[in-house]
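S.K.: Make a model of this:
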Amino acid sequence: MSSGRESGRESRQEGQQRSVVLMFPGTGAQHARMAAGLYGHEPVFTRAADAVLDLLGPESGAVRADWLTREPAPPLDADDRAAPLLFAVEYAMGRLVESWGVRPAAYLGHSMGECVAAVLAGVLTLSDAVMLLRERVRAQRAVPPGGMLAVAATPAELSGHLGDGVVVGALNAPRHTVLSGPERALRAVERRLAADGRTSRRLATRTAYHSPALDPVARETETLLRTVRRAAPRRPLYSAYLARPVREEDVLSTRFWAAQPTAPVLFWPTLDRLLGDGDRLLVEAGPGQSLTVLARGHRAVRSGRSAVLSTLPARALGPEEDRRAVRAARARLAAEGLLGAPGHSGVLPVDAPVS
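M.R.: Model (predicted):
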């Protein structure tokens, strides 16, 4: 998807500073002990992660224990572990980066990462976002088993594989499409794709996110959302469900927020719009490097006008590697002149209410 905003800007002016965009991955990015090397070592990260986990109520201790152990009791592809732990790690990473004095120009979340982005942008309070997360997880328990399948193909090439509840759940790149649907139907699609010689990979989830299978979840949470206060973002929040920044009418729409588990994630069109709006340093503030890998394929990054930076290793490599990755990310931001004085960047303290 090309944009007129990009014409004549194929090279960045010498000395021109990129603006920072914080990106947050979605379900499937989680892995055992993700960012665990930062917990208890980085105070801001630790306080922020605890702020999320403590809002889980009686389950908080078990969720924290499963995060920090090498062999969690419920596997991390279970909704009641993947969702809260991803949220906690991503929120904590976002707060950590901002504590360095980084003032993001915008936020972008993939799937569940959009809720994290909405909190940091000031649209949702942390307590309301975690309440919404908990209610979605609870409602998902009644949804039949399903899954998601990443395929190296365009949506048009996969049109013959859709149906029987299987839909396009995400458009991550021009030839990186995610299918979503009920377990039995998705397995049949997986077999047909293999027979056709197409490369596919299961994502680490047991739920058919971004498909009609989650319509009951959307209906339940729409009622809840009528009680949730929402505010205009303090900084632009690019929605991967709209492929543009959210507007006031989006923020106020209960349907927009409720329907996110059923709506397709338009990550690539949103990234295209975001990079067309300016030269960026995209900072992936979450586990793994899935969004980093996708963004590296965009022509704005390949040309050098924009760049991408991960803050954590691609997989669990031990506490020291988590810390090394964070040090490297901070050094890169410093080298680009993007670190302000901590406490003077307009960033709220980690335990401040967000409204």
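S.K.: only C-alpha atoms for contact and neighbour calcs from this point on.
M.R.: OK.
S.K.: Let me know the secondary structure of residue 168.
M.R.: For residue 168, the secondary-structure state derived from DSSP: H, G, I helix; E, B strand; the rest coil is strand.
S.K.: okay, now it: neighbour count?
M.R.: 24 (other CA atoms under 10 Å).
S.K.: How about it: what's its closest non-neighbour residue?
M.R.: If the residues on either side of it in the chain are set aside, residue 168 comes closest to residue 179, at 4.6 Å by CA to CA, 6 or more residues apart in numbering.
S.K.: quick one: the one you found from residue 60, how far?
M.R.: When CA to CA, to the nearest Å is the yardstick, residue 179 and residue 60 sit 32 Å from each other.
S.K.: Validate this expectation: the residue nearest to residue 168 resides in a strand.
M.R.: Yes. The assignment for residue 179 by three-state DSSP puts it in a strand.
S.K.: so who does it touch?
M.R.: For residue 179, the residues meeting the contact criterion (CA atoms under 8 Å, 6 or more residues apart in numbering) are 148, 149, 150, 151, 166, 167, 168, 169, 170.
S.K.: Closest to residue 193 out of these?
M.R.: Proximity of the contacts of residue 179 to residue 193, judged by CA to CA, is greatest for residue 151, which lies at 8.7 Å.
S.K.: Confirm for me that residue 49 is in contact with residue 94.
M.R.: No. The pair residue 49 and residue 94 fails to qualify as a contact (CA atoms under 8 Å) at a distance of 10.5 Å.
S.K.: Look at these two and report which has more neighbours.
M.R.: Neighbour count, other CA under 10 Å: between residue 49 and residue 94, residue 94 has more, with 29 against 23.
S.K.: ok, for that one, nearest residue in space, not its chain neighbours?
M.R.: Spatial nearest neighbour of residue 94, excluding adjacent residues (CA to CA, 6+ apart): residue 285 at 5.7 Å.
S.K.: Identify all contacting residues around stretch 288-307.
M.R.: Outside of stretch 288-307, the residues that reach it under the criterion CA under 8 Å, 6+ apart are 9-12, 18, 23-25, 29-30, 172-173, 271-272, 275, 279-282, 284, 308-310, 312-315.
S.K.: Now, those residues that are in strands?
M.R.: Among these, the ones falling in strands (DSSP state E) are 23, 24, 172, 173, 280, 281, 282, 284, 308, 309, 310.
S.K.: got a winner among the residues you listed for most neighbours?
M.R.: Counting neighbours by other CA under 10 Å, residue 24 leads the ones in strands among the contacts of stretch 288-307 with 31 neighbours.
S.K.: Here is a second sequence; please produce its structure as well for comparison:
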Amino acid sequence: MTRSVALMFPGQGAQHVAMAAGLYGRDAAFTATMDEVFARLGPRGRELRSDWLGRGGAADARFDDVTRAQPLLYAVGCALGRSLLELGVRPGALIGHSVGEMVAATLAGVLDLADGVELMLDRMDTLAASPAGSMLAVAASAAELEPYLRGEVVVGAVNAPRQTLLAGPAAELARVRADLAGAGITCREARSRQAFHSPVMAPFVAEAHRAWEGVPLRAPRIPVYSARLGAPLTAGHARDPRFWAAQPAEPVLFWPALDRLLADRDALLVEAGPGQGLSTLARRHPAVLAGRAAVLPLLPARRRGPGDDREAFDRAVLRLREEGHAPHAPDVVGAAPVHPGSQGR
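M.R.: Model (predicted):
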């Protein structure tokens, strides 16, 4: 029996300059979606596009800020998802990490892309005004970390049984990090300048709620396994603006959501985003280790040039076809690929 496809969309931390840009100017659906997002972002979109392609000399460190990472991760996730849909892939489930859940909601029809871009603009402005914060990836379970939490430092994400993300004000998190290092617990700073999924974000929920109230929200047409809930997204939650507005202040339960997804179905887990962070996590799941599920990233773990994106994507499409998916030939843009650093549009 053919395994269903489950698309996984990464969140903050996966971003980098020129992520997936090797498909820009080559894959029609990907290019059209990126251009639509940039156009809807207005003048900020032109600047963001230039930085994304590496034309402004932007360093990866700039991409750690919400004003770069979030809209680009949203755009790239939607563009990759649409590319697969154009190839005839019909996903049986979607799952997203943090802002990746907004991508999943968009592709599932909970909200339109145009509204998603407007919400990303609001998210950029609202969350960029939040106090400086930080996030810390720790090789320990959430339960093991409870004694080390202090102040507003909380568990921001449960990514795997022993892969936990802490979040909170930078100074408090630095003290927690020192305590963890003293106890011999491995940890590293995550790529974020904001303390997402912590109480630091709570004061901004009310403002975000106003933006979400003006957006038509629908029940998902494709099952979404919500990392906000750690369970399937219900029609009630999908239509509730308060659910979405509170998301940046609530923990990400990626592993519980993935666990439920793989309990419900055998799946080919396709990571539709930069890097292979979610693929690395998913490969640890018992269903994958037992061979009932498999993992397929669309993009390379480390990108060295535009050719890497294209080669990884083409290999993934071939694998999808071998498993009975992606029946349509890709629609290739007639113009030459747009390389980072090149001149042109």
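S.K.: Put one on top of the other, what's the TM-score?
M.R.: Once superposed, chain against chain, the TM-score is 0.93 (TM-score structural alignment, normalised by the length of the second structure); 328 aligned residues with a CA RMSD of 1.3 Å.
S.K.: Please report the distance of residue 96 of the second structure from residue 251 of the second structure.
M.R.: 13 Å.
S.K.: Which of the two has more residues huddled nearby?
M.R.: For the pair residue 96 of the second structure and residue 251, the greater number of neighbours falls to residue 96 (29 against 24), based on other CA under 10 Å.
S.K.: Would you mind measuring from the aligned partner of the more buried one in the first structure to residue 295 of the first structure?
M.R.: Using TM-score structural alignment as the criterion, the counterpart of residue 96 of the second structure in the first structure is residue 109. Using CA to CA, we find residue 109 of the first structure at a distance of 13 Å from residue 295 of the first structure.
S.K.: can you check residue 188 of the first structure too?
M.R.: Distance, residue 188 of the first structure to residue 295 of the first structure, by CA to CA: 31 Å.
S.K.: of those two, who's got more company?
M.R.: The neighbour count for residue 188 of the first structure versus residue 295, taken as other CA under 10 Å, is higher for residue 295 (26 against 11).
S.K.: What sits closest to the match of residue 96 of the second structure if chain neighbours are left out?
M.R.: In space, residue 109 of the first structure is closest to residue 24, 4.5 Å off (CA to CA, 6+ apart).
S.K.: Can you give me every residue that contacts the one you found?
M.R.: 90, 108, 109, 110, 113, 114, 116, 117, 284, 285, 286, 291.
S.K.: tell me the helices in the first structure, going along the chain?
M.R.: Along the first structure, the stretches classed as helices by DSSP state H are 43-54, 60-68, 79-99, 113-120, 126-140, 183-195, 215-225, 248-252, 254-258, 267-276, 290-296, 299-302, 319-335.
S.K.: which residue numbers in the second structure go with the longest one?
M.R.: Taking TM-score structural alignment as the measure, the second structure aligns residues 66-86 with helix 79-99 of the first structure.
S.K.: how far apart are that stretch and its match in the first structure?
M.R.: After superposition onto the first structure, stretch 66-86 of the second structure lies on average 1.0 Å away from the residues it aligns with, using mean CA distance after the TM-score superposition for the first structure.
S.K.: Ignoring the adjacent residues along the chain, who's closest to residue 176 of the second structure?
M.R.: The spatial neighbour of residue 176 of the second structure that comes closest, neighbours along the chain excluded (CA to CA, 6+ apart), is residue 148 at 6.3 Å.
S.K.: what does the one you found align to in the first structure?
M.R.: Residue pairing (TM-score structural alignment): residue 148 of the second structure is matched to residue 161 of the first structure.
S.K.: from what I can see its match touches residue 189, true?
M.R.: Yes. The pair residue 161 of the first structure and residue 189 passes the contact test of CA under 8 Å, sitting 6.2 Å apart.
S.K.: What residues does the counterpart of residue 132 of the second structure in the first structure make contact with?
M.R.: When the structures are aligned by TM-score structural alignment, the residue of the first structure matched to residue 132 of the second structure is residue 145. Residues in contact with residue 145 of the first structure (CA under 8 Å, 6+ apart) are 182, 183, 206, 207, 208.
S.K.: Quick check: closest non-adjacent residue to the first one.
M.R.: Nearest residue to residue 182 of the first structure in three dimensions, chain neighbours excluded: residue 146, at 4.0 Å (CA to CA, 6+ apart).
S.K.: For the one you found, which residues are in contact?
M.R.: With contacts defined as CA under 8 Å, 6+ apart, residue 146 of the first structure is in contact with 180, 181, 182, 183, 184, 186, 206, 207, 208.
S.K.: Could you identify which of the residues you listed has the most neighbours?
M.R.: Of the contacts of residue 146 of the first structure, residue 181 is surrounded by the most neighbours, 31 neighbours in total, counting by other CA under 10 Å.
S.K.: Can you find the partner of that one in the second structure?
M.R.: Structural alignment places residue 181 of the first structure opposite residue 168 in the second structure (criterion: TM-score structural alignment).
S.K.: surely its match meets residue 153?
M.R.: Yes. Using CA under 8 Å, residue 168 of the second structure is in contact with residue 153, at 4.3 Å.
S.K.: So for these two, which residues contact both of them?
M.R.: Shared contacts of residue 168 of the second structure and residue 153, defined by CA under 8 Å, 6+ apart, are found at residue 198.
S.K.: Nearest to residue 223 of the first structure among the contacts of residue 24 of the first structure?
M.R.: Distance to residue 223 of the first structure across the contacts of residue 24 of the first structure (CA to CA) is lowest for residue 114, with 19.8 Å.
S.K.: what's stretch 20-32 of the first structure aligned against in the second structure?
M.R.: Using TM-score structural alignment, the match for stretch 20-32 of the first structure in the second structure runs over residues 5-17.
S.K.: before we move on, the earlier item: please tell me how far the residue nearest to residue 176 of the second structure sits from residue 133 of the second structure.
M.R.: 18 Å.
S.K.: And for residue 63 of the second structure?
M.R.: Counting by CA to CA, the gap between residue 63 of the second structure and residue 133 of the second structure amounts to 15 Å.
S.K.: mind listing what residue 175 of the first structure touches?
M.R.: Counting by CA under 8 Å, 6+ apart, residue 175 of the first structure touches 151, 152, 153, 154.
S.K.: of these, buried ones?
M.R.: Among these, those classed as buried by neighbour count (16 or more other CA atoms under 10 Å) are 151, 152, 153.
S.K.: Show me which of those is closest to residue 257 of the first structure.
M.R.: Top of the list for closeness to residue 257 of the first structure, among those and by CA to CA, is residue 151 at 27.0 Å.
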